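**Q** Turn this into a structure:
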Amino acid sequence: MTYQYKQTEKEHAFQTIAKDLKADKIGPVAALFGREQYLVNWSCEQIVDKYINPACKELDLSVLEGEKITIDAIKEACETFTMMSEKRIVIVRDFTLLEGTKMKGFSENQESELADYMKHVPEGCILIITANNADKRKRLFKSINENGQAYDFEALNEKALKSFVEKRFRSAGKVTKPSVINEFVQSSGYFHKEANYTLYNLENDIRKIIAYSEGEEILLSDVLATVSGNLETSVFAMLDAISIGRKNEAYILLNSLLSAGENLYMILSLIASQFEIILEVKEMLEEGKNQKQIQGILKIHEFRIKKAMSFAGRYSVNNLRKILTKVYEIDRSIKTGILEQNLALELFIAQI
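**A** You can find the predicted model right below:
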């Protein structure tokens, strides 16, 4: 699944749930969903740590998933008395019914019965339902929201993401400069529309950087040596090299992508997508719009807007339209067999 980053000024769900947990306002039912499943799982762990006695974890914590999820199993788990914990916790994992997808074992009547049950979850229990997303039009979601809480774990904003990275480095006994964290965040792919890159991917890259670095300080060289970035980042770098006349570097980047087995049509699609954004940004800049206005119209992260603005300054509107026409022509030439794939892209680089 591909997610699009959505810039937001409101409090993030991980901050809200931390406050609710501290104030003892979680439950009796809560829906945890969204792009950042890393934070969904983190939140589940925080709730369990607060309310479950470690000595009684096997008795006071129930986790239902897959075919084990039935309405009878949910009710039975919720209505079992707690032993020595403050609360009983029942976690229903990856519950696609919350997403609006039909599930085996759940008829429409059973779905309605479950929605009604949200009003009757015992006070001594917290029922947690997790999913990748939620259909907020469904009666089940509305019932959870009315009788408990719903937390949508969207993408982090840039400030929170940098804080996340800095804390991970610090917990490993490492320090680094803000400029290095900024470079890592921007090259990671987290804010790229076409990339399915989440905090799980970021955490994995952080571990690689920590393992690679030798001293106490994380250096830029450590980041560059261990994080290859994603396809869109590489395409950005290739277009950047082209736009400033370093075509040899662009050829090297292209061959590196193709040698790594990247799909040629995906590369072409990304090139077209980037130039389409650059053209839109260029036209809006000429209309007198500023960065904030452009971002509001295009609904993409400011990182991409800034990149597009830097490219836009190097081309005229007519040039950008001609470049896009070439991209579309190359796509047709490859699909109709007029040009060999690698040669077609090399010609494109030579011509712009």
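**Q** C-alpha only now, for contacts and for neighbours.
**A** Will do.
**Q** Going along the chain, name the strands of this structure.
**A** Along the chain, counting by DSSP state E, strands occupy 29-33, 61-64, 88-92, 125-131, 149-152, 175-176, 217-218.
**Q** for the ones you listed, which one sits closest to Val40?
**A** strand 29-33 (5.9 Å; CA to CA).
**Q** Which strands and helices lie in contact with that closest one?
**A** strand 125-131, helix 139-147, strand 149-152 (3 or more CA pairs under 8 Å, 6 or more residues apart in numbering; DSSP states H and E).
**Q** mind checking how far Tyr51 is from Ser62?
**A** Between Tyr51 and Ser62 the computed distance is 13 Å (CA to CA, to the nearest Å).
**Q** Find residues that contact each of those two.
**A** Ile89 (CA atoms under 8 Å, 6 or more residues apart in numbering).
**Q** And the contacts of the longest helix along the chain?
**A** Assignment by DSSP state H gives helix 264-286 as the longest helix of the chain. Contacting residues not belonging to helix 264-286 are listed as 231-232, 235-236, 239, 258, 294, 305, 308-309, 311-313, 316-317, 320-321, 323-324, 327-328, 331, 341 [CA under 8 Å, 6+ apart].
**Q** Give the buried residues for that helix.
**A** 264, 267-268, 270-272, 274-282, 284-285 (16 or more other CA atoms under 10 Å).
**Q** Likewise for stretch 293-311?
**A** For stretch 293-311, using 16+ other CA under 10 Å, the buried residues are 294-295, 300-302, 304-305, 308-309, 311.
**Q** What of stretch 232-249?
**A** Buried residues in stretch 232-249 (16+ other CA under 10 Å): 232-243, 247.
**Q** Could you export those residues as JSON lines, including distance to Glu108?
**A** Shown next, in JSON lines, are these (distance: CA to CA, whole Å):
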{"residue": "Glu232", "distance to Glu108": "43"}
{"residue": "Thr233", "distance to Glu108": "45"}
{"residue": "Ser234", "distance to Glu108": "47"}
{"residue": "Val235", "distance to Glu108": "47"}
{"residue": "Phe236", "distance to Glu108": "48"}
{"residue": "Ala237", "distance to Glu108": "51"}
{"residue": "Met238", "distance to Glu108": "52"}
{"residue": "Leu239", "distance to Glu108": "52"}
{"residue": "Asp240", "distance to Glu108": "54"}
{"residue": "Ala241", "distance to Glu108": "56"}
{"residue": "Ile242", "distance to Glu108": "57"}
{"residue": "Ser243", "distance to Glu108": "57"}
{"residue": "Lys247", "distance to Glu108": "60"}
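**Q** one more to put side by side:
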Amino acid sequence: MPQISYDQLQRTLRDRAAGGAFFFHGDEDFFREEAVSRVVSAYLDEATRDFNFDQLRGSDVDGEALASVIATPPMMAEHRVVVLRDAQGLGQKAREVVEATAKSPEPGLVLVVSASIPSGSKAKFYDELKKAAVSVEFNPLAADDAPGWLMEEARQAHGLELDADAARAIVSAMGVELGMLTSELKKLAAYAVDRKRITLDDVKAVGGSIPRQDRWAWFDLVSERRFREALEALPVLLEQGENGVGLVIGMGGQLLKVGIVCAGGQSALERELKPFQRWMARRIVPVARKWTLPEVDAALGELLRTDRLLKSASMSDRQAMEELLLRLWAIRPQREGRAA
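**A** Just a heads-up that it's a prediction; the model follows:
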């Protein structure tokens, strides 16, 4: 069967189909484990959970033991759930058992297989599972998606509104490891007590290691044409470990969004943004008023020029980025009354 999205999986679980096999794979452990929990919650009867729930790890179980667990029928319930984590550690015989079960599961069985497929693996085992089971891939969250994901997690898990600046600061400090982000969010929720909103000041008060210069706030400076401030903040960004190529890529993404608004308005941008980035529209639309489409095109040309310089010339990242900002500053607004 075709691979489905996580949203489609949630709809499948709400419909509570007749059981069968699920295969969750990809390198994002947090999302995979969340999906496992959702399947378990959907199919297990709490009153008979102890009789109908088994959890195994691929490196700890052989084919005979696995076959015995899978063959055990539900007891006093409609379904029996078997969760097999780290399936990449299974031996050949155990893999054969899993494949056969996925293709023809016993009535009432819900088999959940979770694996991080080794890079470059050509094992047919994974391809067969993708064909036979309800399959969902969970890749690590992109850095640009992480603030939006954190804001949504605050709403869903804690009933809180997390300000965009606070979310971006947390991700800038901690990266995109979702377990760490959710742990930080729990601390902030406890600190907020009865309030319904978490701000950047709350993040600082809880003791988070906030960077002196948030990379996304710096991209905002560029898109707002506040080039003097961007120049002053550039050394801080580079000292924090950012590099020229990464900054050019980030600036390019920001300016492309501005260009979409210039060309087609807010609705065009909202259609293009990924789900966890849609909150950005509220910020990009006002900024786009400072640009025309030809100016955005000229700016993107300067980014391309700098990207080539960074990859081929002996110029340092700081020199190349300072020159880029000055060249962007020289793209003068064409509409009367706008300030650079």
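**Q** rewinding a little: quick one: closest of the strands of the first structure to Ile210 of the first structure.
**A** strand 217-218 (7.4 Å).
**Q** And that closest one, what does it pack against?
**A** Short answer (3+ CA pairs under 8 Å, 6+ apart): strand 217-218 of the first structure packs on strand 175-176.
**Q** okay, the helices and strands packed on strand 29-33 of the first structure, which one's buried deepest?
**A** strand 125-131 (a mean of 24; mean count of other CA atoms under 10 Å).
**Q** ok, residues contacting it?
**A** Outside strand 125-131 of the first structure, the residues touching it (CA under 8 Å, 6+ apart) are 26-34, 40, 44, 78-79, 87-96, 98-99, 121.
**Q** so how many other residues sit close to Thr198 of the first structure?
**A** By other CA atoms under 10 Å, the residues close to Thr198 of the first structure number 19.
**Q** ok, and the closest non-adjacent residue to Ile47 of the first structure?
**A** Leu21 (7.2 Å; CA to CA, 6 or more residues apart in numbering).
**Q** I should have written Met321 of the second structure there, sorry.
**A** Gly244 (6.4 Å).
**Q** Please, where are all the helices along the stretch 201-350 of the first structure?
**A** Counting by DSSP state H, counting those that start in this stretch, the stretch 201-350 of the first structure has these helices, from start to end: 220-226, 231-243, 247-259, 264-286, 291-298, 302-312, 317-335, 341-351.
**Q** Ok, which of the ones you listed comes nearest Gln186 of the first structure?
**A** Comparing these by CA to CA, helix 302-312 comes nearest, at 7.6 Å.
**Q** Now do that closest one: distance to the chain's middle.
**A** 20 Å (CA atoms, centre = their mean, to the nearest Å).
**Q** Now do that helix against helix 291-298, angle only.
**A** Inter-element angle recorded for helix 302-312 of the first structure and helix 291-298: 110 degrees (by axes from the mean of the first three to the mean of the last three CA atoms, to 10 degrees).
**Q** which strands and helices sit next to helix 302-312 of the first structure?
**A** If contacts are counted by 3+ CA pairs under 8 Å, 6+ apart, helix 302-312 of the first structure sits against helix 264-286, helix 291-298.
**Q** Residues contacting that helix, please?
**A** Contacts of helix 302-312 of the first structure (CA under 8 Å, 6+ apart): 186, 191-192, 240, 243, 274, 277-279, 281-282, 291, 294-295.
**Q** okay, which residue is most central for the first structure?
**A** Thr198 (3.9 Å; CA atoms, centre = their mean).
**Q** Just tell me which of the helices and strands packed on helix 302-312 of the first structure ends up closest to Gln149 of the first structure.
**A** Of all these, helix 291-298 comes closest under CA to CA, at 29.2 Å.
**Q** show me where the stretch 1-150 of the first structure has helices.
**A** Counting by DSSP H, counting those that start in this stretch, the helices of the stretch 1-150 of the first structure are 13-22, 37-51, 57-60, 71-79, 108-117, 139-147.
**Q** Now distance to Ile126 of the first structure too, for these, in a markdown table please.
**A** Listed next are these as a markdown table, based on distance: least, CA to CA, whole Å:
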| stretch | distance to Ile126 of the first structure |
| --- | --- |
| helix 13-22 | 12 |
| helix 37-51 | 9 |
| helix 57-60 | 11 |
| helix 71-79 | 8 |
| helix 108-117 | 13 |
| helix 139-147 | 12 |
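**Q** With distance to Leu347 of the first structure added, can I get the strands of the first structure in a markdown table?
**A** Compiled in a markdown table, those are given as follows (distance: least, CA to CA, whole Å):
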| stretch | distance to Leu347 of the first structure |
| --- | --- |
| strand 29-33 | 46 |
| strand 61-64 | 56 |
| strand 88-92 | 54 |
| strand 125-131 | 46 |
| strand 149-152 | 46 |
| strand 175-176 | 42 |
| strand 217-218 | 40 |
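**Q** residues contacting Tyr200 of the first structure?
**A** Tyr200 of the first structure sits in contact with Tyr38, where contact means CA under 8 Å, 6+ apart.
**Q** Now do the equivalent of it over in the second structure against Glu96 of the second structure, distance only.
**A** Aligned counterpart of Tyr200 of the first structure in the second structure: Gly179 (TM-score structural alignment). Distance check for Gly179 of the second structure against Glu96 of the second structure: by CA to CA, it reads 33 Å.
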